[in-house]
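Asks: One predicted model, sequence on top.
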Amino acid sequence: MGRANKVVLAYSGGVDTSVCIPYLMHEWGVKEVITLAADLGQGDELGPIQAKALRCGAVESLVIDGKAEFVQDYAFRAIQANALYENRYPLSTALARPLIAKMLVEAAEKYGADAVAHGCTGKGNDQVRFDVGIMALNPHLKVLAPAREWGMSREQTIAYGERFGVESPVKKSSPFSIDRNLLGRSIEAGPLEDPMTEPPEEIYLLTKAVADTPDEPEYVAIDFEKGIPVALNGQGLDGVTLITQLNEIAGKHGVGRLDMIENRVVGIKSREIYEAPALLVLVDAHRDLESLTLTADVSHYKRNVEETYSHLIYQGLWYSPLKEALDAFILKTQERVTGQVRVKFFKGNATIVGRQSPYSIYDADLATYGMEDQFDHKAAEGFIYIWGLPTKVWAQKTRG
């Protein structure tokens, strides 16, 4: 019995999503499959992918350029929030999922589809992000996940596809599972599943090994306006160009690699390798500029919000009431996060060596230890008496 008549399928051109096309039609009775490939800067030539979908049986093959929206509405929001999952991962892959979910829902509504589909398996995070994102945007749409249910091995999947004209990979496939977009790459599986195995150099594409990096440091000035990066070295750039250029600079100096054991949404631990040069540098630079422009209480309170915000993105809750409420708080904090941060790139390190802002609340006359010192040292004695009084009373009562 068919689960849906017309389906919009998130399509990458790989084996699983290609096999999804005949599988949906022949096993689940779907009459029409429309594929949607999102161009988020993954570097693939999408023309052949578009043609492949039609050869595999799709009635229509959509390719949508989402790079500008991806950066402006997703990456820059995460930078304003200093979003690092488990204080390390800048969510380069996770941020793409709510946008793809939005594209699927919009296409389903435009073409009159009664369901959307994706090629995620039952062990990963992306199934959660797609399913929850789609149901938040349109709770009436069915969400189909054939690869989560078909129970076929990799070899069986390839054999099934060949029965319906899906070309099998012409070369032995890499043991690694790789996902890429403009913000970075994630690499997992194969020998990396042993947490003690050092990642082979061949898996890296965006970042150089430290031994191969330049022997001279490079300085880059990053300008922010209201928490959003707008210029490199004084040159105003659109978001896509800025991230592309910064990826190249940071990667050339060996900056941007992560190797971590990560707690997935579905309850298992996973060993992940990430390359996200620009995103990691921008979060670090943005946080530094906040240290110059935010009051201590706002800065400290925002750290708690940032951790929650990172979890919401990772766990597929981009379109949720809590995320929306936190957005309002974060946007308010960014009103004066404008200025410039100077970063030194050298031998695998991106070191912040300077920062300035028209809204700086750093006062050199208060901070200095020189003759210009304006701080009232006598006031400190009374402050310390009041501040320490509860501790003093406690000590008197408990120590004697």
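Replies: Perfect, thanks for sending it.
Asks: hey, let's count contacts and neighbours off CA atoms from now on
Replies: Fine.
Asks: what about the closest residue to I79 other than its chain neighbours, which helix or strand?
Replies: In this structure, I79 finds its nearest non-sequential neighbour in V283, 5.3 Å apart by CA to CA, 6 or more residues apart in numbering. V283 is part of helix 277-293 when elements are defined by DSSP states H and E.
Asks: and what of V116?
Replies: Counting by DSSP H and E, V116 is found in strand 115-117.
Asks: what do you get for Q245?
Replies: helix 239-252.
Asks: Show me what that helix packs onto, helices and strands only.
Replies: helix 67-69, strand 228-232, helix 277-293 (3 or more CA pairs under 8 Å, 6 or more residues apart in numbering; DSSP states H and E).
Asks: Tell me which helix or strand comes right after the last one, heading toward the C-terminus.
Replies: Past helix 277-293, further along toward the C-terminus, the next helix or strand under DSSP H and E is helix 296-314.
Asks: Specify the angle between that following helix and helix 277-293 in degrees.
Replies: Direction vectors for helix 296-314 and helix 277-293, defined by axes from the mean of the first three to the mean of the last three CA atoms, to 10 degrees, enclose an angle of 160 degrees.
Asks: From the chain's centroid, how far away is whichever helix or strand comes after helix 296-314?
Replies: The helix or strand immediately downstream of helix 296-314 is helix 321-333, counting by DSSP H and E. Centre-to-centre, helix 321-333 and its host chain are 18 Å apart (CA atoms, centre = their mean, to the nearest Å).
Asks: neighbouring contacts of helix 321-333?
Replies: Residues outside helix 321-333 that contact it (CA atoms under 8 Å, 6 or more residues apart in numbering) are Q80, A81, L294, V298, K302, V305, Y309, L312, L317.
Asks: Helices of the stretch 101-250 of the chain, residue ranges please.
Replies: Remark: helices assigned in the stretch 101-250 of the chain by DSSP state H, counting those that start in this stretch are 126-137, 146-149, 154-163, 239-252.
Asks: residue contacts, the residue nearest to V116 when sequence neighbours are not counted?
Replies: Using CA to CA, 6+ apart and skipping the chain neighbours, the partner closest in space to V116 is V8 (4.6 Å). Residues in contact with V8, defined by CA under 8 Å, 6+ apart, are V33, I34, T35, L36, L104, A107, A108, A113, A115, V116, A117.
Asks: Restricted to strands, list these.
Replies: Among the contacts of V8, the members falling in strands (DSSP state E) are V33, I34, T35, L36, A115, V116, A117.
Asks: Included below, for side-by-side comparison, is a second structure:
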Amino acid sequence: MAKQKIVLAYSGGLDTSVILTWLKESFDAEIITFTADIGQKDELDGLEEKALRTGATKAYIDDLRDEFAKDFIFPMFQAGALYEGQYLLGTSIARPLIAKRMVEIARAEGATAIAHGATGKGNDQVRFELTAAALAPELEVIAPWRIEEFREQFPGRAEMIAYAEKHGIPVTATASKPYSTDRNLLHISFESGMLEDPWFDPSADSNRDMYVLSRAPEEAPDQAEYVELGFERGDCVSVNGKRMSPLEVMETLNELGGKHGIGRVDMVENRFVGMKSRGVYETPGGTILFVAHRKMESLTMDREVMHLRDSLIPKYASLVYNGFWFAPERLAIQALVDESQKNVTGTVRLRLYKGNIMGAGVQSPVSLYNPDIATMEADPSKAYNQGDATGFIRLNALRLRVASGVAQNAKK
């Protein structure tokens, strides 16, 4: 009888390297690894060889960077998604793409299950499995961290490191520096280990070597740099006048933002599973894009459309964070977002300086800003008559006057 085939989401880090060997031994199965190239850079070097040497029968490494930027990052930024006022959802938005491709590989290979290395305490387990449920409910999902035997064998990262050393599996985590990272085209995240102490300061001089994508603002250039971003229908299509694909935009802005120390976030966030966790993020290019997109909208988007879209930002961000990318409610909100972006076209100029992003101008062929109407001087267009404001204010004040009268009568 043919062995069961399991497709494992494989990063080559400590957890998935250990899980690959453990799955093969525990399930007596063929393990097919899948690694999505979504911008990890040199983290992918030698990964196929490592997976096969560790026991995989086949190792997929697929370049999904273009799809990630075009179909996941850009639509999310059109929605203005920001989780709990700080997090640009760099890890969250990558998971549905990875799970989608895992499902495709599982079907092509005749696998009956997919597996992931997300801990039983985190959000990624939810994101992977909700995507699988939406796209391939017939597939079994194996989550080793939720299997009692696995947890008993690996109560902590120290035991995993020892297991890897025993089985000759090279890993970058060490007992002295055990924090975990997750990198892609949009950001890099750091969590666990020393970062579990919310009083620990990763930006202190002694800890600066932790950061990967950005300089410390103190070490950024002493001269500000201007950058111009061109938008069409809500998507950035050029940087400094050069036409670019979504992937090229992200790569270019990451370099610029990193150079100027932009996009560092250190926060304690609320996980979907109920606990608070501390995460440190670097999102240099995404932060620039987020600010520029908002400034472009300020000139071109109708007030009520903007306010309606903005009212949906917390919901949209939570859907992405919690793993509901392929849920009907996210798709419904996205349809509204798409409609809202049809006139978000023009150019934004920004000034980058030591971790800061300052607006330096915005223009658009479909601008809703009319200086003749907005001017404090005489209005040559006669579009606005100050006298009209009297009735406008009186009508809006009516309910306030009525309520005030009721309150005064109650005191008598």
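Replies: Received, thanks. What you see is a predicted model, and the numbers here were worked out from it, not measured in a lab.
Asks: Drop the TM-score for these two in here.
Replies: Superposed pair, TM-score by TM-score structural alignment, normalised by the length of structure 1: 0.95. Supporting alignment: 397 aligned residues with a CA RMSD of 1.8 Å.
Asks: hmm, back to that, map the residue nearest to I79 of structure 1 onto structure 2.
Replies: In structure 2, the residue paired with V283 of structure 1 is F290, using TM-score structural alignment.
Asks: Quick check: that match vs L350 of structure 2, distance?
Replies: Separation of F290 of structure 2 from L350 of structure 2 (CA to CA, to the nearest Å): 12 Å.
Asks: before we move on, what about P221 of structure 2?
Replies: Counting by CA to CA, the gap from P221 of structure 2 to L350 of structure 2 is 16 Å.
Asks: Kindly report the same for S404 of structure 2.
Replies: From S404 of structure 2 over to L350 of structure 2 (counting by CA to CA), the distance is 47 Å.
Asks: the more surrounded of the two?
Replies: L350 (23 against 12; other CA atoms under 10 Å).
Asks: now the longest helix seen in structure 1, how far from the chain's geometric center?
Replies: The helix spanning the most residues in structure 1, taking DSSP state H as the definition, is helix 377-398. Relative to the chain's own centre, helix 377-398 of structure 1 is displaced by 46 Å; criterion: CA atoms, centre = their mean.
Asks: Where does that helix end up in structure 2?
Replies: The alignment of helix 377-398 of structure 1 onto structure 2 (TM-score structural alignment) spans residues 386-407.
Asks: Tell me how many other residues surround G112 of structure 1.
Replies: Residues near G112 of structure 1, counting by other CA under 10 Å, number 13.
Asks: For V239 of structure 2, what is the corresponding residue in structure 1?
Replies: Counting by TM-score structural alignment, V239 of structure 2 lines up with L232 in structure 1.
Asks: ok, the residue nearest to its match when sequence neighbours are not counted - contacts?
Replies: For L232 of structure 1, ignoring the flanking residues on the chain, the nearest one in space by CA to CA, 6+ apart is I222 at 4.8 Å. If a contact means CA under 8 Å, 6+ apart, then I222 of structure 1 has P229, V230, A231, L232, N233, G234, A285, Q340, V341, R342, V343 as its contacts.
Asks: Can you tell me which of the residues you listed is nearest P139 of structure 1?
Replies: Of all the contacts of I222 of structure 1, P139 of structure 1 sits closest to P229, with 34.9 Å by CA to CA.
Asks: My read is that that closest one contacts A221, right?
Replies: No - if you go by CA atoms under 8 Å, P229 of structure 1 and A221 don't touch, sitting 10.6 Å apart.
Asks: which of the two has more neighbours?
Replies: Set P229 of structure 1 next to A221 and count neighbours by other CA under 10 Å: P229 wins out with 26 against 20.
Asks: count of neighbours near the nearest residue to that one once chain neighbours are set aside?
Replies: Using CA to CA, 6+ apart and skipping the chain neighbours, the partner closest in space to P229 of structure 1 is D223 (5.7 Å). The number of residues packed near D223 of structure 1 is 26, by other CA under 10 Å.
Asks: what does the one 3 residues further on give?
Replies: Here the neighbour count serves as a burial measure; for K226 of structure 1 (other CA under 10 Å) it reads 16.
Asks: ok, it - contacts?
Replies: The contact partners of K226 of structure 1, taken as CA under 8 Å, 6+ apart, are Q334, E335, R336, V337, T338.
Asks: ranges for the strands of the stretch 1-150 of structure 2?
Replies: 5-9, 30-37, 58-63, 113-115, 140-142 (DSSP state E, counting those that start in this stretch).
Asks: Can you spell out which helices and strands pack onto the second one?
Replies: Just to be clear, that refers to strand 30-37 of structure 2. The criterion is 3+ CA pairs under 8 Å, 6+ apart, and the helices and strands that strand 30-37 of structure 2 contacts are strand 5-9, helix 14-27, strand 58-63.
Asks: hang on, the earlier thing: nearest to V132 of structure 1, of the contacts of helix 321-333 of structure 1?
Replies: L317 (7.0 Å).
Asks: Structure 2: which residue goes with the closest one?
Replies: Under the alignment (TM-score structural alignment), L317 of structure 1 pairs with F324 of structure 2.
Asks: With I34 of structure 1 instead?
Replies: Using TM-score structural alignment, I34 of structure 1 pairs with I32 in structure 2.
Asks: isn't its match right up against I61?
Replies: No - using CA under 8 Å, I32 of structure 2 is not in contact with I61; the gap is 10.9 Å.
Asks: Looking at these two, which is more packed in?
Replies: For I32 of structure 2 versus I61, neighbours defined as other CA under 10 Å are more numerous around I32 (26 against 15).
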